[in-house]
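Chemist: model this:
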Amino acid sequence: MLKILRYVLSLITLLFASYGVITRDFKFGDSMILFLGLTMLVLGLEEFKKERKVMGGFLLVVCLFSLYVSIEGFLLN
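Modeler: As a prediction, the model looks like this:
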């Protein structure tokens, strides 16, 4: 289940990033960072399931930072 969710979130992130690079229109940058944060959350949960607590904790910190940046971006625009 987490593997499928990781692939879906990664694909959505890749699509937002590709759109921004191709059109040079970065209006979806906040959404891309949101989905990137959610991808990091899923990766962190997978690492915790594999008993790799240090890497899982690091990914969760990255997730929280990405979610903070995306929410701040949504609120400021």
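Chemist: Please count neighbours and contacts with C-alpha atoms only from this point.
Modeler: Fine.
Chemist: Pull out the buried residues from the helix or strand where L41 lies.
Modeler: Here L41, judged by DSSP states H and E, is contained in helix 29-49. Neighbour counts using 16 or more other Cα atoms under 10 Å place 29-48 of helix 29-49 among the buried residues.
Chemist: The closest residue to L38 other than its chain neighbours: how many residues sit nearby?
Modeler: Counting by Cα to Cα, 6 or more residues apart in numbering, L38 lies nearest to C63, which is 6.6 Å off, once chain neighbours are set aside. Residues within reach of C63, counting by other Cα atoms under 10 Å, total 24.
Chemist: Here is the second sequence; please produce its structure so I can put it next to the first one:
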Amino acid sequence: MLKALQLILSIVTVGLALYIMLTYSYQFLSFLNILLGLTMLVLGAIEWQKRKKTSAWLLFLVALVSWFFGIYCMII
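Modeler: As a prediction, the model looks like this:
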């Protein structure tokens, strides 16, 4: 189930990134950061299940930083 969620989130994230790049519409960058954070969270959960705790904690940290900047840019 996590692999399917990872695939869906990755496709949506890449699609949004391509849309932003092709249309020069930077108003969706905060949503892109939040989607990247969700993708990193799912990747961290997959690594946690594989018993790779160090890489899982690093991915969780990257997800938190990405969410922080995404929400911060939405507020401003």
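Chemist: still on that earlier bit, just give me the match in structure 2 for the residue nearest to L38 of structure 1.
Modeler: Aligned against structure 2 by TM-score structural alignment, C63 of structure 1 finds its counterpart in A63.
Chemist: compared with structure 1, how much does the helix or strand its match falls within deviate?
Modeler: Per DSSP H and E, A63 of structure 2 falls inside helix 53-75. Here the mean offset of helix 53-75 of structure 2 against structure 1 after fitting is 0.5 Å, by mean Cα distance after the TM-score superposition for structure 1.
Chemist: and the residue nearest the centre of structure 1, what is it in contact with?
Modeler: Closest residue to the average C-alpha location of structure 1: L36 at 1.5 Å, with Cα atoms, centre = their mean. Shown in contact with L36 of structure 1 (Cα atoms under 8 Å, 6 or more residues apart in numbering): L9, S10, T13, C63, S66.
Chemist: So which of those wins on neighbours?
Modeler: Of all the contacts of L36 of structure 1, C63 has the most neighbours under the rule other Cα under 10 Å, reaching 24 neighbours.
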